[in-house]
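Chemist: with the sequence up front, the predicted model follows.
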Amino acid sequence: MWPWDHLAIGYLVVSLWRRGRSRRPPGEAEAIAAVVGSQLPDLIDKPLGWRTSLLPSGHSLAHSLTVAAPTAVVVYLLARRYGRADVGAAFSLAYLVHLPADVVYPMVLGDPPNLAFLFWPFVDIPPSQTDAFAGRVLELVVQFLAFLRTPQGLTFLLVELSLLGVALLLWRRDGWPGVASVVRAVDPRSV
């Protein structure tokens, strides 16, 4: 699944959870936690599995339930201890929703669901090539663009754009949480 898909799904889940819990949108810190949580598995596994031999695959350590579940619990408990339980919950929800999204994504592309990575290291997973990180990314982009030229790909693109559009509209309705923090981080004089 592409990073923007994980981001959209992670934000949708966090925003709907936040609204269901307190009838208010996510705040700045919750939105940023959702961004980090939604991307963390790929930020760990892709470089270490595609560029080095430290991990067998781009879906292994941080995508495994043996790491993801305890990580989500520890982050939530630490955040709660410091009075930021909602931030910990936002991170944990976005992180955990990343995993089923990666299970379902191959099915959208016409392949069987991929479940093995959820149980790594107890289940062997096919190793990734580690000689060319950029080459692997380019290969995925080329495959994806070829897929988009098929009738199935066009349907996928419509669903994809709908998902991204709904997430963007909800983020706008929520008041663009997270943007002000990023702007302050990039340009402290903008405060």
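Modeler: Cool, the structure landed.

Chemist: from now on I want contacts and neighbour counts done on CA atoms only, so please keep to that.
Modeler: Fine.

Chemist: list the buried residues of stretch 29-49.
Modeler: Judged by neighbour count using 16 or more other C-alpha atoms under 10 Å, the buried positions of stretch 29-49 are 29-42, 44-49.

Chemist: Ala85 against Val73, yeah?
Modeler: No. Using C-alpha atoms under 8 Å, Ala85 is not in contact with Val73; the gap is 11.0 Å.

Chemist: the residue nearest the centre of the chain: what's it in contact with?
Modeler: By C-alpha atoms, centre = their mean, the chain has its centre lying nearest to Ser38, at 3.0 Å. When contacts are counted by C-alpha atoms under 8 Å, 6 or more residues apart in numbering, Ser38 touches 6-7, 10, 91, 94-98.

Chemist: one more structure, for comparison:
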Amino acid sequence: MWPIGHASVAYLLYALSTRSRFDGPPGHGATVAVGFASQVPDLIDKPLAWYLGVLPGGRTLAHSLFVLVPLSLVVYEFARQRNVEEYGVAFAVGTLSHTLLDAFPILWNTETPWEALFWPLLSPGGVSGEGAPTILGLFRDSLGQPYFLSEFCFLALALYVWRADGYPGLGPVIGRLSPA
């Protein structure tokens, strides 16, 4: 899944979570946290695998539930101690939704690598030794795939919900840009 898909689904899940728990939209800081966290697995794994060659694939360390669950608990506890526990919840939703979305295509394509969820206990499946692909190559390979096209539907829905929620995460930015 591409960054827009991960961010869109993470926001939708987090917005659903805040509506069910607080009967309100996400806050500004937590929205930024969920958006950032939705990219964390790729921000860690891709450079370490593709450019530094430290990991066996671009979906290993930071895509593993053995890493993400404890990391999410540590971030939650850190945030809780600072009275911003919602940031910890947002982080967990962002990172965990990312790795689960990457494995989701197993439902219709049995050759989709899902083993990364349990790395290093299991090998990373079809992602080993993949090298550094080009953005254009990845984009070309994605065109026409229903999963790739669904990301634009998730993006449209997330933008709709984000607008209805009052653009959380953007408010402080707009406030700084507005003339006094």
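Modeler: Received, thanks. These figures come from a predicted structure and were not determined experimentally.

Chemist: of Ala85 and Val73 of the first structure, which one has the most company?
Modeler: Ala85 (17 against 14; other C-alpha atoms under 10 Å).

Chemist: which element, helix or strand, includes the residue nearest to the more buried one when sequence neighbours are not counted?
Modeler: Nearest non-adjacent residue to Ala85 of the first structure, counting by C-alpha to C-alpha, 6 or more residues apart in numbering: Ala79, 5.0 Å away. Element membership of Ala79 of the first structure, judged by DSSP states H and E, is helix 65-81.

Chemist: show the subsequent helix or strand relative to that helix.
Modeler: Using DSSP H and E, the helix or strand that follows helix 65-81 of the first structure in sequence is helix 85-108.

Chemist: who are the packing partners of that next one?
Modeler: helix 3-22, helix 28-46, helix 65-81 (3 or more C-alpha pairs under 8 Å, 6 or more residues apart in numbering; DSSP states H and E).

Chemist: so how far is whichever strand or helix holds Ser150 of the second structure off the chain centroid?
Modeler: Here Ser150 of the second structure, judged by DSSP H and E, is contained in helix 146-164. Remark: helix 146-164 of the second structure is offset 14 Å from the chain centroid, using C-alpha atoms, centre = their mean, to the nearest Å.

Chemist: what about Trp2 of the first structure, neighbour count?
Modeler: By other C-alpha under 10 Å, 12 other residues sit near Trp2 of the first structure.

Chemist: cool, Glu77 of the second structure as well?
Modeler: Neighbours of Glu77 of the second structure (other C-alpha under 10 Å): 16.

Chemist: distance of it relative to Ser64 of the second structure?
Modeler: 20 Å (C-alpha to C-alpha, to the nearest Å).

Chemist: please apply the same query to Val54 of the second structure.
Modeler: 16 Å.

Chemist: who's more crowded, these two?
Modeler: More neighbours surround Ser64 than the other of Val54 of the second structure and Ser64, with 24 against 11 (other C-alpha under 10 Å).

Chemist: list the contacts for the more buried one?
Modeler: Going by C-alpha under 8 Å, 6+ apart, Ser64 of the second structure touches 99, 116-120.

Chemist: closest one of those residues to Arg59 of the second structure?
Modeler: Nearest to Arg59 of the second structure among these: Ala116, at 5.9 Å, using C-alpha to C-alpha.
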